[in-house]
Structure formats: structure tokens, C-alpha cells
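1. Predicted coordinates and the sequence they were generated for:
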Amino acid sequence: MADTGKLHREKHVKYFKRMLQIIPGQFASLDTHRMTIAYFALSGLDLLGALHEVEKEKQAIIEWIYSLQVVPNSSGTNLLHCGFRGSSTLGHSFDTKKSQQQNIAYDSGHVTMSYTALACLLILGDDLSRVNRPAVAAGLRSLQQEDGSFSCVPEGSETDMRFVYCACCVSHMLNDWSGMNKEKTISYILNSISYEGGVGQGPGGEAHGGPTFCSIASLFLMDELDMSLTLQQKEKLKRWCIFRQQSGFQGRPNKPVDTCYSFWIGATLQLLGVLDLTNFLCSRTFILSTQSAITGGLAKWPDISPDPLHTYLGICGLALMGEPGLAAVHPALNITQRAADHLFNLQKVWEDGS
């Protein structure tokens, strides 16, 4: 059993640095989502106050991210496929210029990778000047469905609240909402509210911690949280989220507690202004019980192997609770407040036309 008295900060720093360098064998299937792994690692290091540990690699990481941007070809026929890829799986060159000259069939951005790519660039202090913002917005437009939901790729895929959230993050980060019909998106979110008060992946779905966060954070980023939900809906939502705390936080009633919900539910409560109604000590004890004092990293449950997602979201949960030594987290964008402030400064420059 891990020591539940303290956060093994240095071990977790080393864990995130390893994830940036190589994906362990058990996570090989995630190679097409390498951008998201990089996001967990970089934002995790930022939360731990250890981003300086990758200072020498910073510019190379930025170049790698831009090499995965799908930009319009000379004829503009791929405009609706623009965004960011998750990795170089399709054989794209690491070189930014060469990769943008390639025209590969079925090559397209992925809405989640676009979100995590932009988040990584902000974390690393990039000014986003090389992001083709109009093209990314055009790519988003191709992903929105008639019911207001989003798929993840233009070729067609599942549609649910996860991709709604990613689309809202991208739109907010680029300060460009032209890639989204907000009215349809808000309607999709409201139609997905369960009788329990939480939110499902789509209309008629069971209330779940993940899509509940995605929906509430999306409304917050659209500046619609107070306008779109009635007082009764907010109160039912608060109650449903607060009741998800057991020894830690669970995603649904009668399910085991899970490290990641310390963020999904915790951030939702933070956005609703009632996180202080939960038991921080109880949550902290559970989160720390899932960390490995040998390899670093946090797991879904105690006594199983850590993984990047639960490591990052567990640390985010601790940051929400004010764990000493951790940076403040922006609960809607899921990056540090420092990185969010960098974004807001960039947006002021864009608005001033400087």
C-alpha cells in the first residue's frame, strides 16, 4: 500500500518525463493519441511546478506539435479536415514544412487532439502564431451534427459530450466561435440532462461524471452557464455531484470510487461554486492511496498500475483542493491558471490587432 500521508512529487515528475520520452508497452495502443499523452505529461509537470525539467526539450516539442497540424492544401480541398493529428502514425515527417506539404488520403485533424495540441502549446508558452485559426475553425464546422453534438473526425465517428467539450475548448482558446452553432450545442447539452440532475453522453443517457463535467465546462466556456440552466436544474446538479463523494469520488451511483472523478466531479463543483461542501481530507486520502511510491504515477484504484490519465487527473483533483506545492488549475480548460493567463494575454493582443 502506498504512503497516503504525502504526495510523492519527485516520483511523479519522473513519471511524466518518462511519458514524454517513450510510451510503455502496456500503452502502445495509445500511440495514435500521443498528443493527449503529451498533454497529460506537460500539464502534469506544470501543476507540479516542474516544467523547467523539460526546458531543453521545449522547442523540439513545440516543433513536433506543429508538425501534426493539418493545414489547407494549395487547392483548399481539405479545409474541412483541418486541425491537429494525434501522432505521426500516417507517416508524416517531424519536419514542420515537409509535413505540411504532404497530402495523404484520409488525413484529418481530430477534435480532441486539436484541444490537447493547443493546450500543450499554451503550457509551453507558445504564442499560437503558427496555428491556422480559420482552418481549425473550419475543421470544427465539419464535425458538428444536426443535433448540436460533435464527432471527433470528419469521416464520421461516435458523437457525444466529450467532443462537444473539446470543440468548446478549441473555440475558446482561439477566440473564434465560427466553427460552432452555439444554439444547437446548448440544446444538445440541455437535452442530455438526466432526471437525476447529472448529464449523460447524449439525450436519454445515464448521468455520468465525465459528461457532466464536459457539459458544465462547455456552458462555462460559452459564457452560458448562468443563462442556460434554471435554478432548479443547478440545485439538482449540485446535489447529484455532491452525492458522488464516498471514500473518494465515483462517476455514477453504486459504482466504485475512481481517482479521475476527483477532477471530473471536483471541477464541476468548483464551476458551480460548491466544492467547499465536500470533504477534502477524505478525497485526498483516497487519491494518495492510488500513487506508486516506486515508479511514480497514480492509478484508477489502489494497488494497480498507474497510467497517465489517472496520474494527471488525480493531481488535478488535489490541485483543486489546494494541495500545497501544486499550481492552481483552471477548472474549465483543465490547464494551470498560469497557462490560462498566458492565453488571456494572447487574446488581448489579438483583439487589439497588435
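-> The structure has been received and is ready for your questions.
2. Every contact and neighbour count from this point should use C-alpha atoms.
-> Will do.
3. Against Ala38, how distant is Ile62?
-> Ile62 sits 11 Å away from Ala38, going by Cα to Cα, to the nearest Å.
4. neighbour-wise, which of the two wins?
-> Counted by other Cα atoms under 10 Å, Ile62 and Ala38 do not tie: Ala38 has more neighbours, with 23 against 17.
5. you'd agree Ser114 is in a strand?
-> No: assessed with DSSP: H, G, I helix; E, B strand; the rest coil, Ser114 is helix; it does not lie in a strand.
6. pretty sure it contacts Phe84?
-> Yes: in this structure, Ser114 is within contact of Phe84 by Cα atoms under 8 Å, at 4.7 Å.
7. which residues does Gly296 contact?
-> 8, 10-15, 306 (Cα atoms under 8 Å, 6 or more residues apart in numbering).
8. That one: what secondary structure?
-> Recorded secondary structure, Gly296: coil (three-state DSSP).
9. Next one: it from Ser283, what distance?
-> Gly296 sits 19 Å away from Ser283, going by Cα to Cα.
10. since we're on Gln347, how many residues are nearby?
-> Gln347 - counted by other Cα under 10 Å - has 17 other residues nearby.
11. try it against this one:
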Amino acid sequence: MMNKRIHAKYFSRFLNLLPHRLSCHDSTRATIAFFSVSGIDVLDSLDLISEQSKQNIIEWIYGLQVIPKEGNVKCGGFQGCTALNLLDPPENCSTDNYKWGHLAMTYTCIAILVILGDDLSRLDRKAIVDGVKSVQKPDGSFSASIEGNEFDMRFVYCACCICYMINDWGDVDKELMGRYILSSIRYDGGVSQHVENESHGGTTFCALAALQLSDQMHLLTSKQLEKVKRWLLFRQDGGFQGRPNKPIDTCYSFWIGSALKIIDAFELSNFKENREYILSCQDIVVGGFSKWSGTTSDPFHTYFGLCGLSFLREPGLLDVMPSLNISMRAYERLKSIHKVWDLNSQMEVQLNIE
């Protein structure tokens, strides 16, 4: 059986102190905060975070927001930590020259704000969507940041999550992005990280979720949908694997499971074997889930293991919105914010007309 409380407390510890073994991830601290906050939310245990702590986290997140100022900042969005705010810049050089938004950090930061009940009123939505556009490549893909040399399906997904959450696609070329996704579908039905690479469970999810969030699922033919469905279902061997001939891994209960959810095929998977594998990776002493049974738990696999269990309708867990990777409760809150924004926009238009 799953012990909800011990896993919620496990996540709570990461909100206060990172263990030494995670020190190498300090520059992406926002993602660890996301796994912890969203994990506690999926466990329906946000009461473990005091109101003051929630506000402290919200203020910390807004402190990571990068807003273009006098042409120094190259790209708006969010950073992953406050390290750049502590730099001792060279003489006559502002630290702003070293700041730019990062797509993965921007996505996770906005998600944290939504989960914790913030109204997103302090977001510089124009700077964010302009930042997303600035990292779109000529082939339709996206890099992580303005100085990034990685551009692949992961950041296509992050770009779509960001634009969807702030309810603004700006000048992002969705059609070009859609063509890039289609070009990454492989002969076996899966989707690769980048054109001509091997099919991968994580990037197949990213591609399907990006198409759904950008309202472009119609780009997939019925034949393509059947092939990707087959490829995804063949990734189950008890739990799920990310690629053929690879070991099963807890996190793919989300990546593959969520992809199957998006195309309405999750019910074709074996619930019993999937659940047994995820629970076999549970640490019942300190909490958390590991990648493989008998290994050390970590926030990443704990979060995605819980999402996988949520898809299996495990008692005590909130439903998860597959393509945005947040609880349905948080998703409904986001939609209510969108309604307020839409109403405000309509009022502004009306006032301009009058």
C-alpha cells in the first residue's frame, strides 16, 4: 500500500534544504521546488505547507523573474535559482547582462505559482511570451534559453506549456512548430528528441502534449495515431520503459501513461502490473520513490511515480491533467485566472470603443 503522509513529508524536506547529493542541481532549483510543491498537491496535502511558507515560496519565485530593462536583458522569463543575483559583476557591467529566461524554469515557476494559489498578476506576460518567441529556431523547435545550444522536443513542450498557462501565444509560430513535431515522428510510430534521432517515451509525450496544448492534434493522421498508440503500449513490461530493450523505470509510468491518456488509450494498458512496479520502488522508511526497486529515492521519480499512480486512480491522490503535468485542481484554478484575464481584455476593448 502507499503511505501518503510519508511521501508528503519527504517532499516537504526538499522545500527547506537540499541534500549534498543534489548540490549539482542548484542552478535548476526551481524544478526541484516544482516536483516538491506539485507532488504535495497531487498527494492532496498542501496543508503541510503553512500559509507563510506558501507566501515565501511565491515571493522567491517572483524573485526569479527576469524582466527586460533598458535593453540589457536578452530574454524574459524565469531563472532556475537566485545565483545570478549574487554575482559580483565586472566593473561597469550590470548583472542584468548575465540574466535571461530559461524555458524549463519558466514553465515550472509559473506552475508553482498556480498550484500555491497566486493570481499571476505580477507576471510580465509580454516579456515571457516575447522570450519564448526569441528562442524559437528556424526549423520550428525551441532552445532552452537565448544562449542555449540545445534545441529539441523538450523545449517545444515547455514553450507550449508557458504560452498556454499565460494564455498568450504572441508571435510564436505554432504552424512551424507543428511541422517540426511531424518531422520528428519516426518509422516505428514514436517521436524522437530531434529529427532523425531514436524514438523516446519522454519526447513522444512532449510532442503529443505540445500538439494538444497548441490545439493542433488534427495534424496527426489516424494512421499515425494508431502507430504511436502501438509504440506506446509496447513500452509496457510490468512498468514502462522509455525505449525498446531498455529497463523499465518509474518515471515512464507518467511519460508513457500521460501520452496514452492524451490519445485516449491508457485503458488498454495493464493497470495491475504498472501499479505493482511503481509500489515496488517505494521507500517506506524515509519516503519517496526510486527509479528502480532497491535504489535511492529522489524527487523526480517520486513525483512522476505518484502521477502514474494517479492515472491508475490510486485512492487519496488528486487527478492529474496529463498535458500540463499539474493536478486538475491547479488546472481549474488556472482556467479561472484565464477567465479573469479574458474579462479584463473585453472591458479594455469596450472602454477603447467608448
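-> Yep, that arrived. Note that the structure is predicted; figures quoted are calculated from it, not measured.
12. so what number do they get for TM-score?
-> After superposition, the two chains reach a TM-score (TM-score structural alignment, normalised by the length of structure 1) of 0.94; 338 aligned residues with a Cα RMSD of 1.2 Å.
13. picking up where we left off before, mind giving me the ChimeraX select for the contacts of Gly296 of structure 1, buried ones only?
-> In ChimeraX, a selection of the buried entries from the contacts of Gly296 of structure 1 looks like this (16 or more other Cα atoms under 10 Å):
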select :8,11,12,13,14,15,306
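14. Distance to Lys348 of structure 1 added to the contacts of Gly296 of structure 1, as JSON lines?
-> JSON lines is the format used below for the contacts of Gly296 of structure 1 (distance: Cα to Cα, whole Å):
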{"residue": "His8", "distance to Lys348 of structure 1": "38"}
{"residue": "Glu10", "distance to Lys348 of structure 1": "36"}
{"residue": "Lys11", "distance to Lys348 of structure 1": "38"}
{"residue": "His12", "distance to Lys348 of structure 1": "35"}
{"residue": "Val13", "distance to Lys348 of structure 1": "33"}
{"residue": "Lys14", "distance to Lys348 of structure 1": "36"}
{"residue": "Tyr15", "distance to Lys348 of structure 1": "36"}
{"residue": "Pro306", "distance to Lys348 of structure 1": "40"}
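15. So the residue of structure 1 positioned farthest from its centre: helix, strand or coil?
-> Relative to the mean C-alpha coordinate of structure 1, counting by Cα atoms, centre = their mean, the farthest residue is Ser75 (32.8 Å). Following three-state DSSP, we place Ser75 of structure 1 in the coil state.
16. packing partners for the longest helix along structure 1?
-> Determined from DSSP state H, the single longest helix within structure 1 is helix 337-352. Applying 3 or more Cα pairs under 8 Å, 6 or more residues apart in numbering; DSSP states H and E, one finds that helix 337-352 of structure 1 makes contact with helix 111-123, strand 329-330.
17. and the next helix or strand after the first one, how far from structure 2 on average?
-> Note on helix 111-123 of structure 1: by DSSP states H and E, the next helix or strand toward the C-terminus is helix 133-141. After superposition onto structure 2, the mean distance of helix 133-141 of structure 1 to its aligned counterpart is 0.6 Å, using mean Cα distance after the TM-score superposition for structure 1.
18. Give the equivalent position in structure 1 for Asp249 of structure 2.
-> Superposed on structure 1 with TM-score structural alignment, Asp249 of structure 2 falls opposite Asp258.
19. can you tell me what part of structure 1 stretch 182-189 of structure 2 aligns to?
-> Counting by TM-score structural alignment, stretch 182-189 of structure 2 corresponds to 190-197 in structure 1.
20. Apart from its chain neighbours, what residue comes closest to the equivalent of Leu346 of structure 1 over in structure 2?
-> Under the alignment (TM-score structural alignment), Leu346 of structure 1 pairs with Ile337 in structure 2. In this structure, Ile337 of structure 2 finds its nearest non-sequential neighbour in Asp119, 6.6 Å apart by Cα to Cα, 6 or more residues apart in numbering.
21. Check Gly83 of structure 1 too.
-> With sequence-adjacent residues excluded and distances taken as Cα to Cα, 6+ apart, Gly83 of structure 1 is closest to Gly109, at 4.2 Å.
22. and the one you found, what pairs with it in structure 2?
-> By TM-score structural alignment, Gly109 of structure 1 lines up with Gly101.
23. who's in contact with that match?
-> Per Cα under 8 Å, 6+ apart, neighbours of Gly101 of structure 2: 65-66, 75-79, 128, 131, 145-146.
24. again, but for Thr106 of structure 2
-> Thr106 of structure 2 touches 77-79, 162, counting by Cα under 8 Å, 6+ apart.
25. same thing with Val13 of structure 1?
-> 44-45, 48, 50, 296.
26. try Thr112 of structure 1
-> Contacts of Thr112 of structure 1 (Cα under 8 Å, 6+ apart): 36, 152, 163, 166-167.
27. again, but for Leu118 of structure 1
-> Applying Cα under 8 Å, 6+ apart, the residues contacting Leu118 of structure 1 are 128, 170, 173.
28. In structure 2, what sits opposite the last one in the alignment?
-> In structure 2, the residue paired with Met173 of structure 1 according to TM-score structural alignment is Met165.
29. Kindly report the same for Ala327 of structure 1.
-> Aligned partner of Ala327 of structure 1 by TM-score structural alignment: Leu318.
30. just checking, that match touches Asp44?
-> Yes: using Cα under 8 Å, Leu318 of structure 2 is in contact with Asp44, at 6.3 Å.
31. Between those two, which is the more surrounded one?
-> The neighbour comparison of Leu318 of structure 2 against Asp44 (other Cα under 10 Å) goes to Leu318, with 22 against 19.
32. so the more buried one sits in a helix?
-> No: secondary structure of Leu318 of structure 2 (three-state DSSP): coil, not part of a helix.
33. For Ser258 of structure 2, see how far away Glu267 of structure 2 is.
-> According to Cα to Cα, Glu267 of structure 2 and Ser258 of structure 2 sit 11 Å apart.
34. And Ser27 of structure 2, by the same measure?
-> Taking Cα to Cα, one finds Ser27 of structure 2 at 28 Å from Ser258 of structure 2.
35. Gln55 of structure 2 too?
-> Counting by Cα to Cα, the gap from Gln55 of structure 2 to Ser258 of structure 2 is 31 Å.
36. out of those two, which sits in the busier spot?
-> Taking other Cα under 10 Å, Gln55 of structure 2 and Ser258 do not tie; Ser258 has more neighbours (28 against 16).
37. That one contacts Ser323, doesn't it?
-> Yes: if you go by Cα under 8 Å, Ser258 of structure 2 and Ser323 touch, sitting 7.1 Å apart.
38. For the stretch 1-150 of structure 2, just list every one of the strands.
-> Per DSSP state E, counting those that start in this stretch, the stretch 1-150 of structure 2 carries strands over the ranges 65-66, 77-78, 142-143.
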